[in-house]
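Peer 1: only the shape, not the letters, is given here:
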């Protein structure tokens, strides 16, 4: 599922443990929930003072800490215009000694939303769409009250539309139920049916609540406006120009091809939990809200190009990076203020055994992409903060983890 959990540095260890205990106890409900937490708005800021390459030992130590008890495998890449660092820890598959491939492919979950939002904003720049267009204009009769919901509302999760993944626990109350249905094909219309009949959470534009339904609707809007599948537009406008050859929108294909690590969910057995391999499953249940497969290198290439102004003009990029006042969310972008100065822009994601964090400096000069296969009750949030500080702050800044609050959206190993 897609579950993003916002935590402050003071609560990092406790929040991770609570999130993972919730996943273990609630089974499929915690594995299929595409949600994100809120945080204070991140103001625009200059790029962080990371003039020197990060400390490779500190980066590797953070990955090792994640794999020590909270993950079966983890990989990351830190990149800027002059150098690249890649690392991994743990094993690619439980029960083996095969190392995690640093160039491996993984499911990125809600990171998909940044790509969909970029395509929508490109269409706005071409005057084929407008942020003030209503859902009713493009998808008549699909959403009750769609004449009051704009594309801007969908992009920023201020629509009030019910999140369809909040009902998946009714379909799959346990992990065993989910595993049995792993090959089911979903259409976007079937996903919308899950949200149909649910009352709006609030009047459009009056509040904020993360809803994967918003991005299913946006995928359909792109298709209506262009006459092509939303995935084809992502490929044509982003993947091919940026030469993201290891990234794909798999549609209904359940297979994760190429070098990759395995993802797991906790299956209850004999009073305890055992890992069930969920690497192979049909991602159409996420569609435009979170189906994408990629690599750390490709995600860094994308967020570097986006924040560097190569995909959108200055005005549209500025709109994309304008956060809702009570959240850290712009238009398909999350923000993170660094204690050493500067704001990062990117997205987090989690889907059935895979967790992703991908961030870039505001100028697109430095990026971090991380993939985790959660397993166990070890701390993930503390090492994540260490990794971010080591990647974007001056060498040695990671030792100041407790000096200033920092909030990071760390998804659970389910759906976000």
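Peer 2: Here it is on my side, so go on. Please read all numbers here as calculations on a predicted model, not as lab measurements.
Peer 1: for the rest of this, base every contact and every neighbour count on C-alpha atoms.
Peer 2: Will do.
Peer 1: please enumerate the helices of the stretch 1-150 of the chain.
Peer 2: Along the stretch 1-150 of the chain, the segments classed as helices by DSSP state H, counting those that start in this stretch run 12-26, 28-31, 56-67, 112-125, 135-138.
Peer 1: and the comparison structure, right after this:
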């Protein structure tokens, strides 16, 4: 049985009673742009997966599959509950912990410039910030092997109900205030000996970027990634609570008189996530980012190899998650979740094909199954029903911003 607290901590990804009807936006398949032959996506299967999510698990969902020779875009559901306005397939959304891949890329570029090293202890750049900062390295932070307590685990204590959270939606959090939520919390394990997803790691990495470069991490993300790649719809919003341009709304469930009603949480000061999960983007921009990253355009091969070296059993490298589909296809990218929004962004290892989907969770239906179907339709060669008997799950590691 899902409690209100569980639903709050999962960013509304838990079961709720209201189900919305699906309004389908036609899929778009672009014609080939080069002489290279490439499998045209199974548009029917892709759209069916989106419709399945909108039929009981989400108020709205949009996705893009990108390949060198074609682009497919689709959407299902509504942009706002209570309306019939379709989800904008070019809409912007909160990406949550997909932010971590951008931060990690900046850190590794700095490593490539010899301005810091993965083996540097935290104390070298942030003296005295952590009790055991002489034992925790930059690599530990990037890979979630630091053992540092996850500050977002404390948010459910500060905001135990949806009204508490909504009342604080405009609050500005400073990085030192987020770190203060970990004060007095013992290490989870000795650094480097285990794995535990912690947003605190990326708050610390954001501060390290500032110490190394003299600039806020947002400035470095714009200068090093957004501008060179032309990602004009991607934003590091800081304290701005609004989503500019076309977008779908996100919701949290509130129990009232025995029923669950949707509370619109689209407007939110994302400083509560900062370098761990504050960014906004589009499916197009995220696909182009992960295509460039996995295709070797942002990092030298040795550093990209480091980024894609997973900790044993964790399927997580340095700011990148990995997922292996039935048939052995390996994908690299990240998932993200922040109140009202879930994101899945994955790319083939060569960077040639990408899928990004944004979901506004709402409903009691199955979300994982259609997400797996979406991935199989986008990447499996050939498209086939290979899900049966395969324990494949799409994970959103953190309860608030993961």
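Peer 2: On my side now, so go ahead. Small disclaimer: the values here were computed from a predicted structure and weren't measured.
Peer 1: what would you report as the TM-score here?
Peer 2: The TM-score (TM-score structural alignment, normalised by the length of the second structure) is 0.92; 379 aligned residues with a C-alpha RMSD of 1.6 Å.
Peer 1: and the counterpart of residue 381 of the first structure in the second structure, how far from residue 361 of the second structure?
Peer 2: Aligned by TM-score structural alignment, residue 381 of the first structure pairs with residue 368 of the second structure. Distance, residue 368 of the second structure to residue 361 of the second structure, using C-alpha to C-alpha, to the nearest Å: 11 Å.
Peer 1: neighbour-wise, which of those two wins?
Peer 2: Legend: neighbour count by other C-alpha atoms under 10 Å for residue 368 of the second structure and residue 361, higher for residue 361 (30 against 15).
Peer 1: need the contact list for the more buried one.
Peer 2: Shown in contact with residue 361 of the second structure (C-alpha atoms under 8 Å, 6 or more residues apart in numbering): 12, 13, 14, 57, 58, 59, 60, 250, 251, 340, 341, 342.
Peer 1: what is the neighbour count of the residue nearest to it when sequence neighbours are not counted?
Peer 2: Nearest in space to residue 361 of the second structure, with sequence neighbours left out and distances taken as C-alpha to C-alpha, 6 or more residues apart in numbering, is residue 58 at 4.2 Å. By other C-alpha under 10 Å, the residues close to residue 58 of the second structure number 33.
Peer 1: how near is residue 58 of the second structure to residue 176 of the second structure?
Peer 2: From residue 58 of the second structure to residue 176 of the second structure the distance is 35 Å (C-alpha to C-alpha).
Peer 1: then residue 168 of the second structure?
Peer 2: Applying C-alpha to C-alpha, the value for residue 168 of the second structure to residue 176 of the second structure is 18 Å.
Peer 1: how about the strands in the stretch 101-250 of the second structure?
Peer 2: Applying DSSP state E, counting those that start in this stretch to the stretch 101-250 of the second structure gives no strands.
Peer 1: return the residue of the second structure aligned against residue 89 of the first structure.
Peer 2: Under TM-score structural alignment, residue 89 of the first structure pairs with residue 76 in the second structure.
Peer 1: kindly report the same for residue 256 of the first structure.
Peer 2: Using TM-score structural alignment, residue 256 of the first structure pairs with residue 243 in the second structure.
Peer 1: that match and residue 233 touch, don't they?
Peer 2: No. Applying C-alpha atoms under 8 Å, one finds residue 243 of the second structure not in contact with residue 233, separated by 10.9 Å.
Peer 1: what do those two both touch?
Peer 2: Common neighbours of residue 243 of the second structure and residue 233 (C-alpha under 8 Å, 6+ apart) are 92, 280.
Peer 1: coming back round to it: contacting residues for the match of residue 381 of the first structure?
Peer 2: Counting by C-alpha under 8 Å, 6+ apart, residue 368 of the second structure has contacts 393, 394.
Peer 1: tell me which residue lies farthest from the centre of the first structure.
Peer 2: residue 270 (33.4 Å; C-alpha atoms, centre = their mean).
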